[in-house]
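Participant: Have a look at this fold, sequence not included:
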């Protein structure tokens, strides 16, 4: 009851502030709860009433082994499922599932299952990131009708969110190691399970990790992102460059595409919102990457509250280099025998398309893990109000570098029976490389041509 009263109070404050054109930061006394009753990320530090969700216990960097390619061992490899949710026992657990998870169990009653393991809340980030988050709590504000930020440092501007917009900004800006190089694979299986693979090389750098970043003149670019297709041969050499801005009303996202066949660089203003995602056969939009990215301006955002829910977590098994992609990709959905679900607390946020705006998704239901602000599940509804696509992220703690992120993103199309699996690296030569050094000159249109060599 206390949680619901607090949420109603925060929602009222958030609506009042939005009506006045900006959202005030929380007061110092509220911010003081970070690191005491709340984790430094803003989650409830304590266990739930029956202990099925444990207290937050940061996972040490020595939690497991790191092999020569950078892959992590599974600290919980010896654990067995407590139980498995199936279509047959769905009614027993439905109150702690998202509608999209229920729909997947019902659409694939013989194969889709959710093995539930003991919960471990070990996700953490470096101390300096926690310090920045605490500063954000009293300094960060929404501007430009919620489509930009001011007074923001590094990651998670609103650890104690007052409305849905603040919650989604926490996901957009969450800590992902500052900078990362990654070699990943995407599959878009047919309904019968047949698939081909697309290989991608990506570089992702937050502005404050650039060698030439000037804190006195930070500019409006939040993230620099570069994505190169390396296979199959017909697509190899194409490169997408994105400058993701902090205030997307003042300056929208800038994007450029190098086409290897034409050997030309051109602006790509369509690389946003509901434009088709890279080599995804029309099965995901540009803003489906990372489950959600980009400007939030086309939706109204409502903070529904916090609830307990079964979400994919500590997905080390799914990320194992001992697996082949064929072990993971199956008809209709990934191999659920390789998944791991845990009971967690999540923030529920509903995004509804604004009148006069256009997007293929008329509504999206977001469920954010309280410990990381990562989206765990997003349900997507079409213009008729029908549940259409279900996004589910299989979270992973890169404990060696204190980075929470995903082992695999999935987006299931309930209508076609097809899906996208993005982020697999099991067969790659190495895992993610965090903390690499870069300069802004490497993320310019002029630098694209040399990136796009077949």
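Facilitator: Nice, thanks for sending it over. Please read all numbers here as calculations on a predicted model, not as lab measurements.
Participant: from here on, contacts and neighbour counts on C-alpha atoms
Facilitator: Noted.
Participant: where along the stretch 201-350 of the chain do the helices fall?
Facilitator: Assigned by DSSP state H, counting those that start in this stretch, the stretch 201-350 of the chain shows helices spanning 325-328.
Participant: And the strands in it, which stretches?
Facilitator: Assigned by DSSP state E, counting those that start in this stretch, the strands in the stretch 201-350 of the chain fall at 221-231, 239-245, 254-259, 264-267, 299-312, 341-353.
Participant: tell me the angle the second one makes with strand 254-259.
Facilitator: Orientation note: strand 239-245 sits at an angle of 180 degrees relative to strand 254-259 (axes from the mean of the first three to the mean of the last three CA atoms, to 10 degrees).
Participant: chain center to stretch 158-167, what's the gap?
Facilitator: Chain-centre distance of stretch 158-167: 16 Å, with CA atoms, centre = their mean, to the nearest Å.
Participant: Ends of it, what's the gap?
Facilitator: Stretch 158-167 stretches 7 Å from its first residue to its last (CA to CA, to the nearest Å).
Participant: got another, please set it beside the one above:
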């Protein structure tokens, strides 16, 4: 009898851990919390303002190419953190940021500007977030989602665990179907680089009218990436079906190799497999700061803290810049960056004893207003700080979409880095809401995408 009671108690505890929040908790969304679950109030000294609805869709001029004017172009830094002053501010910096000052004491800096809580989302996304709060649960030890239906965004706006915070980043709003042309650079230690140009699409099942619901039941998104430069890589195409529960159904990936003129399954496009044309400087799950399955790590929720994170990076996205203006030896041109004080969720991922990954630990900081990962410190198997990631965020106010201007990943040991997402020299900025067809995201469609 005692054994039965104990088992029942454990079952009830497990149900509580994975349960959606109560209606009383969900009622905080839009009242004491913002509609996405951030604290609505500012901080004690006012250096983080209260959220008052974000900035309007007409906050700045949008040029003919879709690039956004900087709403804060007239602002000057409040102060600039340098190697000489970093100790004064390190309580609001990650260990990785502090390490960057030590690695590049003459050139690395953090210009800190006034904080602006710019993010807001369309009304239907807010509705889906409240539905998620009331219904979504984790399954398979936190590695899958249950009752995540309709517009599948922000699974846990009032998170209780580290993996739930991570799921909010994974399931955040990208503007529906997104198309972009971007450039990646992997500079040598002297700053020389060869631009890698990608044409990419992200499509979500709910925005593909002819998508078979049964086939998309466990699909979060479809991703297609074509390499168009340099010539030696041009024509290679990657297709990914990103699944919700990758333990139950692993991510599906295919590559069309232009040289072989063949489509092959690509199981290596996951976890710590090498990133596309990255020269070994990032893993597959470094893409989008973190992507893919969370199952190889135990995720500990440390709590919230105030940090200086890259934010409102409109200057860095200016079409008046060339890539040479951005890419410098050791790190990107920090004079073009903007950091602000914001509250972040702090989560630490530690590889499970039964699993393996080149990153034994990932110390992550996630912006409360957008649920985007802002900073990540990556540690190797010896416990040594290895790579430092910064996501330079920009809010696309005209479409109400938070995104990244540039993702950087710095290798402290090699003295090299990768910068992904630049589009300053392109003819178009991001294209949101394009019309997608189910047939575009099948292996059979890859061959026609390849260009030789």
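Facilitator: Thanks, I have it. The structure displayed is predicted, hence computed values, not measured ones.
Participant: What's the TM-score once they're superposed?
Facilitator: Put the two chains on top of each other and the TM-score (TM-score structural alignment, normalised by the length of the second structure) is 0.95; 440 aligned residues with a CA RMSD of 1.4 Å.
Participant: about what we covered before: most tightly packed of the strands of the stretch 201-350 of the first structure?
Facilitator: Across those, averaging neighbours per residue (mean count of other CA atoms under 10 Å) puts strand 239-245 on top, at a mean of 24.
Participant: Read off where stretch 434-451 of the second structure ends up in the first structure.
Facilitator: Stretch 434-451 of the second structure corresponds to residues 436-453 in the first structure, going by TM-score structural alignment.
Participant: list the buried ones in the matching stretch?
Facilitator: Within stretch 436-453 of the first structure, the residues scored as buried using 16 or more other CA atoms under 10 Å are 438, 443-445, 448-449, 451-453.
Participant: any chance of those in JSON lines, plus secondary structure?
Facilitator: Output for those, formatted as JSON lines (DSSP: H, G, I helix; E, B strand; the rest coil):
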{"residue": "438", "secondary structure": "strand"}
{"residue": "443", "secondary structure": "helix"}
{"residue": "444", "secondary structure": "coil"}
{"residue": "445", "secondary structure": "helix"}
{"residue": "448", "secondary structure": "helix"}
{"residue": "449", "secondary structure": "helix"}
{"residue": "451", "secondary structure": "helix"}
{"residue": "452", "secondary structure": "coil"}
{"residue": "453", "secondary structure": "coil"}
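Participant: Turn the residues you listed into JSON lines, columns for distance to residue 100 of the first structure.
Facilitator: Output for those, formatted as JSON lines (distance: CA to CA, whole Å):
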{"residue": "438", "distance to residue 100 of the first structure": "39"}
{"residue": "443", "distance to residue 100 of the first structure": "37"}
{"residue": "444", "distance to residue 100 of the first structure": "39"}
{"residue": "445", "distance to residue 100 of the first structure": "39"}
{"residue": "448", "distance to residue 100 of the first structure": "39"}
{"residue": "449", "distance to residue 100 of the first structure": "41"}
{"residue": "451", "distance to residue 100 of the first structure": "39"}
{"residue": "452", "distance to residue 100 of the first structure": "38"}
{"residue": "453", "distance to residue 100 of the first structure": "41"}
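Participant: Work out for me the element residue 382 of the second structure sits within.
Facilitator: For residue 382 of the second structure, there is no helix or strand it lies in under DSSP states H and E.
Participant: Quick one: map it onto the first structure.
Facilitator: Per TM-score structural alignment, residue 382 of the second structure is aligned with residue 384.
Participant: what's around its match, how many residues?
Facilitator: When neighbours are defined as other CA atoms under 10 Å, residue 384 of the first structure has 9 of them.
Participant: how about stretch 130-141 of the second structure, which residues of the first structure does it hit?
Facilitator: Aligned using TM-score structural alignment, stretch 130-141 of the second structure spans residues 134-145 in the first structure.
Participant: between the strands of the stretch 201-350 of the first structure, which gets nearest to residue 128 of the first structure?
Facilitator: strand 221-231 (18.4 Å; CA to CA).
Participant: Now distance to residue 427 of the first structure too, for the strands of the stretch 201-350 of the first structure, in a markdown table please.
Facilitator: A markdown table is the format used below for those (distance: least, CA to CA, whole Å):
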| stretch | distance to residue 427 of the first structure |
| --- | --- |
| strand 221-231 | 14 |
| strand 239-245 | 22 |
| strand 254-259 | 27 |
| strand 264-267 | 31 |
| strand 299-312 | 22 |
| strand 341-353 | 24 |
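Participant: and of these, who's closest to residue 89 of the first structure?
Facilitator: Residue 89 of the first structure lies closest to strand 299-312 among those, at 14.5 Å (CA to CA).
Participant: aligned partner of residue 326 of the second structure in the first structure?
Facilitator: By TM-score structural alignment, residue 326 of the second structure lines up with residue 328 in the first structure.
Participant: That match: neighbouring residues, count only.
Facilitator: Counted with other CA under 10 Å, residues neighbouring residue 328 of the first structure total 19.
Participant: my guess is it meets residue 337, correct?
Facilitator: No: using CA atoms under 8 Å as the test, residue 328 of the first structure is too far from residue 337 to be in contact (9.2 Å).
Participant: picking that back up, so which of the strands of the stretch 201-350 of the first structure is nearest residue 8 of the first structure?
Facilitator: Of all those, it is strand 299-312 that lies closest to residue 8 of the first structure, at 8.7 Å by CA to CA.
Participant: report the angle between the axes of the closest one and strand 341-353?
Facilitator: Per the same axes, to 10 degrees, the angle that strand 299-312 of the first structure makes with strand 341-353 is 170 degrees.
Participant: Where in the second structure does strand 299-312 of the first structure fall?
Facilitator: Going by TM-score structural alignment: strand 299-312 of the first structure matches residues 297-310.
Participant: Repeat that for stretch 354-364 of the first structure.
Facilitator: Aligning stretch 354-364 of the first structure against the second structure (TM-score structural alignment) gives residues 352-362.
Participant: Just the buried positions in that stretch, please.
Facilitator: By neighbour count on 16+ other CA under 10 Å, the buried set for stretch 352-362 of the second structure is 357, 359-362.
Participant: Pick the one among those closest to residue 70 of the second structure.
Facilitator: Set against residue 70 of the second structure, the nearest of those by CA to CA is residue 362 (32.3 Å).
Participant: Other residues contacting the helix or strand hosting the closest one?
Facilitator: Per DSSP H and E, residue 362 of the second structure falls inside strand 361-367. Strand 361-367 of the second structure has contacts (CA atoms under 8 Å, 6 or more residues apart in numbering) with 165, 169, 342-351, 372-380, 383.
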